[in-house]
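Colleague: show me the folded form of this:
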Amino acid sequence: MSSSIDEDAPALATVAAEAVGLLNDATGPEVGYPGLAGSDDVEDVLAALNRMAGDLRQTVAQLTRYLNDEVTTELSASGTTGRHGSTVAAARRALQEVQENTRTLAEALTTAETAISALRPSADRRG
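Modeller: Model prediction:
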């Protein structure tokens, strides 16, 4: 870890969200798709989004583990497990759903990336 932001999960999540917003701007039709110059760029963006989906799935799994380990312990120590236990359980269920959806997202992105790669001449295909 090289800087204080490396250990600040909320700040990193904000940076990631801002980056996705910038990507949205760069791929938007409003000003002529400024960040795209061809199907190769689309393929590259799909590959990066696929990686992001996998990383997001892992991050959500880690958040779920944190809820299981740290928050449950914290609630138990403060004697508020009964009052907040169902809230934590609902959050865990929702995060498990997010994990499943990111798996589906990654699979769809792989399918799209594979389809776009078929536009390349066979000698230029990656992989």
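Colleague: C-alpha only now, for contacts and for neighbours.
Modeller: Noted.
Colleague: how many neighbours does Glu70 have?
Modeller: The burial count assigned to Glu70 is 11, neighbours taken as other C-alpha atoms under 10 Å.
Colleague: equivalent analysis for the one 4 residues further on, please.
Modeller: Around Glu74 there are 13 other residues, counting by other C-alpha under 10 Å.
Colleague: may I ask which helix or strand encompasses it?
Modeller: helix 72-78 (DSSP states H and E).
Colleague: next, the second sequence, to be compared with the first:
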Amino acid sequence: MADEATRTAFLEIQASMIDLTGKLKQVQTQMRNKEGDRKRAYLTLEELRPLPEDTNTYKFLLEPKSVLEAEQEQKFKDSEAIIASLQTSKENLEKKIAEVENSLRELLQQEPGIARQIMSMSM
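Modeller: I've put the predicted structure just below:
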């Protein structure tokens, strides 16, 4: 019975680890995407700033520089806010993964036989 309980605990920990790792990868991908958006907005702003204020620029249609500049500044700020939020999510997920790893270590220390079973399953 203890073996079955240990096995169930291991499977729960394993499922949790898989779920958390998937979520972490998703957050990291979102962060990379937002970093790209932020960088594009920054570079566009750097190109726009030296232009005279009365310059018309192209987005899809001819628009005043101030309109495009305001849009890029908003994109930049929004990207930074989203990146900060994603960073918090990433840190929380990393903490949860560490907790799951600790749970797994404790389980393996309490039940050394489960380690042999796990090794026999993976081979």
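Colleague: if we can go back for a sec, packing partners for the helix holding Glu74 of structure 1?
Modeller: helix 81-117 (3 or more C-alpha pairs under 8 Å, 6 or more residues apart in numbering; DSSP states H and E).
Colleague: so which bits of the helix it packs on are buried?
Modeller: Of all the residues in helix 81-117 of structure 1, those buried under the rule 16 or more other C-alpha atoms under 10 Å are 81, 88, 92, 95-96, 98-99, 102-103, 105-106, 109-110, 112-113, 116-117.
Colleague: any idea which residue sits dead centre in structure 1?
Modeller: Residue closest to the average C-alpha location in structure 1 (C-alpha atoms, centre = their mean): Leu56, at 3.1 Å.
Colleague: so how far is Ser39 of structure 1 from that residue?
Modeller: From Leu56 of structure 1 over to Ser39 of structure 1 the distance is 25 Å, taken as C-alpha to C-alpha, to the nearest Å.
Colleague: what do you get for Arg57 of structure 1?
Modeller: 27 Å.
Colleague: what of Gln96 of structure 1?
Modeller: Gln96 of structure 1 is 34 Å from Ser39 of structure 1, by C-alpha to C-alpha.
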